[in-house]
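[1] when you get a sec, could you give me coordinates for this:
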Amino acid sequence: MNKFWIVLWHTYITKLKAKSFIVITLIVSLLTFAVTNLNHIINFFNKDEKKIIGVIDQTEMFYEPLKTQLAKNRDRNLELKLFHGTEKEAKQKVKSEKWDAFLTLAYDDKQLPKATYYANTIADSDISGKLEQALQQLKTALATAKIGLKPEQVTQLYEPVPFQKIALEKNAKTEAELNQARGLVYALVFAMYMFVLMYGSMIASEVATEKSSRVMEILISSVSPVQQMFGKIIGVALLSLTQFSILFAVGFSSLKSNEYELFKLIGIAHIPASTLVYAVIFFLLGYLLYATLFATLGSMVSRLEDVQMVVTPVTLLVLASFFIAMFGLDSPESPFITVTSFIPFFAPLIMFLRIGMLDVAGWEIALSIALLIGTIVFFAYIGAKIYRGGVLMYGRSTSWKDMKKAIELTKK
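    Below is the predicted model:
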C-alpha cells in the first residue's frame, strides 16, 4: 500500500508544480474573475458614452412619443436628435461618425408607425433592439387607442395567463424543485464533461509519456499494475479538485462581493441534502469509471500523438452521455431515459438526472450504483491486466486487437 501512496503523491506533486498547470490555473482564474465582474467591466467602458441617433420623422407625429417611450424604458444612453434634412445628408453624418445611426419614421398602411434603421454596421443589436422595442410599445398604444381600449384594458390583455401545475403523485416534485434540479444537473453535466475529457486525457498522456521514456519498465516490476494505475487516477483527481477549488474560491468571492446570491443564481437554493449526496456519489463513480478506461488505453500507446486516436471511443461515450442528459432534462420519464440510467457508461449523469427530477424508487438507485461499481471493478481487473502488458508494448497502437496482445504479455 506504501507504493500506491508514493505513486499517488508523486503524480499529484509533479503535476501541481508544473508550469503549465500554474499558468493555466492563473489564466482561468483571471477569466473567472472577469466573467463574474462582466457587468462592472461593461459599465466601466460604457460610462457616460451616449449613442446619438438622428431621426427623420416623415409623419411629424411620432418623434416626441418615441423619445418619451425611451425615457420610460430608462434607455439613457440613447440620445435622439430630430433632423429636417434629407436621407442623403443623414447617411453622410453616420458615415462621418457624427451620429451612431439614424432612423426614419413613417406611416404603414394602417396609419401606424414603421421605421427604417441606418448604421455603418448593424452588428450592434443593442441600439436597434432598444429602438425597436420602444416603437413596438408606441405602436401598441396607438393601435389600442384606435379601437377604443383603455390603458387598464390593455394591461389586462397582455397579462400572462394563470397556469398552475399540480402533480397528483404523493412525492412528486414541484415546479420550483424541478427548476432547481435542472440547475444542479446542468452543473454536474458540465463538471463531468470537463473532468473526464480534460483530466482523463491527462491520465492517458501521463502513462504514454512515462512509457515513451522507458521508465515504465522499471516501475511495473516494483509496483503492482493496480496500485500504479489507481495511484495515477486518484493523483490526477486530486489535482483537478485542487484546480476546481481555486476557481470556485475566486468565483464565489467575486460573486459575493457583487452581492449575488450564488445558490439562487444557479438554482440550487433548496436542494435536499440527499440529492447533493447522490451528486457526489455519481460524480466520483463516473470519474473512476472513465479514468480507468483512459489509463488502460493510455498504457497501449507509446507516442503522445497516438493518445487522442486511441481514447476517441471513450470520448464519444462521454459526449453521448451529455446529449442524452440534455434530452432527459425535458423528458425525464421517457422509457429511453429510464433504460439508459441503468447502463453504467451513462448512469452517472442519467440516473442522477432522474433522482433530481423524479421520485425514483430506492431499489432502482441501488441497482444503478451496484452496476456502476461492478463495472468499475470489472474494468479495473481487466484494465490491470492490459495495463501491465500494455506498458511493455512499443510501436504504434492501431487497433483494439492490441488489448489481446497486452493480456498475453501479462500472462508471460
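
[2] going forward, measure contacts and count neighbours with C-alpha atoms only.
    Will do.

[3] was I right to think K139 contacts P113?
    Yes: with contact defined as Cα atoms under 8 Å, K139 reaches P113; the gap is 6.2 Å.

[4] name the SS class of D330, please.
    Of the three states, D330 takes coil under DSSP: H, G, I helix; E, B strand; the rest coil.

[5] distance check, it against F230.
    37 Å (Cα to Cα, to the nearest Å).

[6] ditto for L288
    9 Å.

[7] again, but for H40
    Applying Cα to Cα to H40 and F230 gives a distance of 45 Å.

[8] neighbour count winner among those two?
    Under the criterion of other Cα atoms under 10 Å, the comparison of H40 against F230 puts F230 first, with 21 against 13.

[9] residues in contact with that one?
    F4, L8, T292 (Cα atoms under 8 Å, 6 or more residues apart in numbering).

[10] count of residues packed around the first one?
    In terms of burial, F4 registers 19 neighbours under the definition other Cα under 10 Å.

[11] cool, and the last one?
    Neighbour count of T292, defined by other Cα under 10 Å: 24.

[12] this one next, for a side-by-side:
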Amino acid sequence: MNAIRIVFNQVFRKNIKSVSWWSIVLSPLIMGAIMFGIVYYMNGAVKTAQVGVVAEAPIQQGLARQSSAATKYRTYPSQAAAEKALKDETLDGILVVNAKTPYTARYLGRQDGQSVSAKTLTTALSGLNTAAIAQELHLTGPQLTKLLTAPKVTTREVTFSQSGRMQTKSGAGSDTRNAVATILSILFYGFLLSYGTMTAQEIATEKGSRIEEMILAAISARSQFFGKILGIMALMVVQVALYGAAIGGTYLFARNNATVRGVLQSIDLSMLDGTFIAAALGFFIVGILSYTVLSALLGSLVATQEQAGQATMPVLMLSLIGYLASIMAVNGSTPLMNVLSYIPFLGPMIMPSRLAIGQVSGGEAFLSLGVSTAFLIVFAWLSAKMYETNVLAYSDSNIWHALRQSWDIARSERRASHD
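    As a prediction, this is how the structure comes out:
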C-alpha cells in the first residue's frame, strides 16, 4: 500500500501542477463563461419597452396590471399627450384601443425604440376583451372562469416489460432524467478523451525514456499500475469538484437572471428518484474506471511516447460507439440495443439513457451495472498481470500484435509457475 501511495502522489502532484491538465479543466469553464456572459449581457442590454395606452380607464387599468420586465404599460389621457411622450422618447410606442367589443387596437412604434410584437399586445388585450364580452352577456364570475379554463392534458409514456405488462411514467420526469443522462454521457465522453490520452501517455513516456527499469527496482509493476490509475481518478474527482464549485458560484451570481430562472423552473428535480441517481452515478464511476484501466493496459503495449496515439485510438473508438448508441437509444428499444446494454464498456454509456426514457426497469439497469462491475474487477486483475509483462517489453509492431504477444507471454509464465 505504501508503494501505491508513492506512485499515486507522484502522478497526482505532477499532473495537477502541469499546464496541460489545467487547460483540460479550464477550457470548458472558459467556453461556458463566455457563452453565459453573452446571454447575460444580451438580457441586460434589452430594456423594458414603454408602451403608452390611450383607451378607457378599465382597459388602461387592466393593461397596467399586466406590466412585466419586458413591457410596461403607461396610461395617458389623450393621444396627443402620448404622441408628445413618444416624440420625447419617453415611450417606445402608443397603443390606441377602441373599447367597442370585440376590441380593435392600433399600435404606433418608434423606429429607434424597443420593439413590441403584435402577439404580446394581442395576448394582453385578449383577456380584457373576453371579460368585456362576458359582462355584456351577463355571465357570472364562475361562468367566466369556466369559460376561460384551458383543457388539461396529462402526458404519460408507456413501456412494456419482457412479460408484456404495460407500465406508465410521467413525461416531465422523463425529460428531466433524460437531460441528466445526456449531461453524464457528454461528461463521460469528454473525460475519456482527456484522461484516456493522459493515462496512455503517462505510461508510454516512462517506457520511452527507459526509466521504467529503475522504477521497477523499487516499486512492483502491480503497485505502479494501480497507483497510476488511482492518481488519474483523483484528478478527475478534483475536476468534477471544481466544476461543481463553478456551477454553484454561477447560480449565486445569476440566480435572479430571467434566463437562469426560466431554466431552473423547467427542471423538475423531484423526478430524479434515488434509483435513477444511484444507477447513473454507478455507471459513471464504473465506466470511467473501466476505460482508465483499458488505457493503462494499452499504454503499456507501446514502446515510445510517439506511439501513444495507437494506444488511445481503440479506447476512443470503443467509447464513440457507446456514445452514439446512447444518443440513438431515444429512437426505441431494439434487440441490438438490448444486447449492447449489457456489454462492458458500452453498457455504462447506454443504460443511463435507456433508464431515463423508461426503456428498461431499475432492476435491468442494476443487472447491467453488476455485470460491468464484475467485469471491471476481473479486467483490472488481468490488466495488472499483463502490465507486469508489458512494462519492460519493447516492440515496434502494431498494438494488436503487441497485445497478442503479451497474452502469450503471460500464459507461458503462468504455465511455468505451475510446473
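
[13] any chance you could compute the TM-score here?
    Scored against TM-score structural alignment, normalised by the length of structure 1, the superposed chains reach a TM-score of 0.66; 321 aligned residues with a Cα RMSD of 3.8 Å.

[14] hmm, who's touching the one helix or strand I409 of structure 2 maps to?
    Under the criterion of DSSP states H and E, I409 of structure 2 resides in helix 399-418. Contact partners of helix 399-418 of structure 2, identified using Cα under 8 Å, 6+ apart, comprise L298, L301, V302, Q310, A311, K385, M386, T389, N390, S395.

[15] one more time with 7 Å, if that's ok
    Helix 399-418 of structure 2 has contacts (Cα atoms under 7 Å, 6 or more residues apart in numbering) with L301, V302, Q310, A311, M386, T389, N390, S395.

[16] what of stretch 329-348 of structure 1?
    So stretch 329-348 of structure 1 is contacted by 182, 282-283, 286, 321, 328, 350-351, 354, 368, 371-372, 375 (Cα under 7 Å, 6+ apart).

[17] okay, buried residues for that stretch please.
    For stretch 329-348 of structure 1, the neighbour count (16 or more other Cα atoms under 10 Å) marks 329, 332, 337-338, 340-348 as buried.

[18] just stretch 360-372 of structure 2 next, same as before
    In stretch 360-372 of structure 2, counting by 16+ other Cα under 10 Å, buried: V360, S361, A365, F366, S368, L369, G370, S372.

[19] next: stretch 394-413 of structure 2.
    I399, A402, L403, Q405, S406, W407, A410.

[20] so what corresponds to the fourth one in structure 1?
    If you follow Q405 of structure 2 across to structure 1 using TM-score structural alignment, you land on K405.

[21] that match and K412 of structure 1, how far apart?
    11 Å.

[22] which residue comes closest to E87 of structure 1 once chain neighbours are left out?
    I56 (7.8 Å; Cα to Cα, 6 or more residues apart in numbering).

[23] and the one you found, how far from G200 of structure 1?
    I56 of structure 1 is 61 Å from G200 of structure 1, by Cα to Cα.

[24] ok, those two, which is more surrounded?
    G200 (27 against 23).

[25] just checking, that one is part of a strand?
    No: assignment of G200 of structure 1 by three-state DSSP gives helix, placing it outside any strand.

[26] give the contact list for it.
    A291, F294.

[27] aligned partner of it in structure 2?
    Match for G200 of structure 1 (TM-score structural alignment): G196.

[28] how about the contacts of stretch 329-348 of structure 1 in JSON lines, adding secondary structure?
    Converted to JSON lines, these look like this (three-state DSSP):
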{"residue": "R182", "secondary structure": "helix"}
{"residue": "F282", "secondary structure": "helix"}
{"residue": "F283", "secondary structure": "helix"}
{"residue": "G286", "secondary structure": "helix"}
{"residue": "S321", "secondary structure": "helix"}
{"residue": "G328", "secondary structure": "helix"}
{"residue": "I350", "secondary structure": "helix"}
{"residue": "M351", "secondary structure": "helix"}
{"residue": "R354", "secondary structure": "helix"}
{"residue": "S368", "secondary structure": "helix"}
{"residue": "L371", "secondary structure": "helix"}
{"residue": "L372", "secondary structure": "helix"}
{"residue": "T375", "secondary structure": "helix"}
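
[29] export those to TSV and tack on distance to F190 of structure 1?
    Formatted as TSV, the contacts of stretch 329-348 of structure 1 follow (distance: Cα to Cα, whole Å):
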residue	distance to F190 of structure 1
R182	12
F282	14
F283	11
G286	13
S321	11
G328	15
I350	13
M351	16
R354	17
S368	21
L371	23
L372	20
T375	23
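
[30] which among those residues end up buried?
    Buried among the contacts of stretch 329-348 of structure 1 by 16+ other Cα under 10 Å: 182, 282-283, 286, 321, 328, 350-351, 354, 368, 371-372, 375.

[31] now, which of the residues you listed sits nearest K81 of structure 1?
    R182 (46.9 Å; Cα to Cα).
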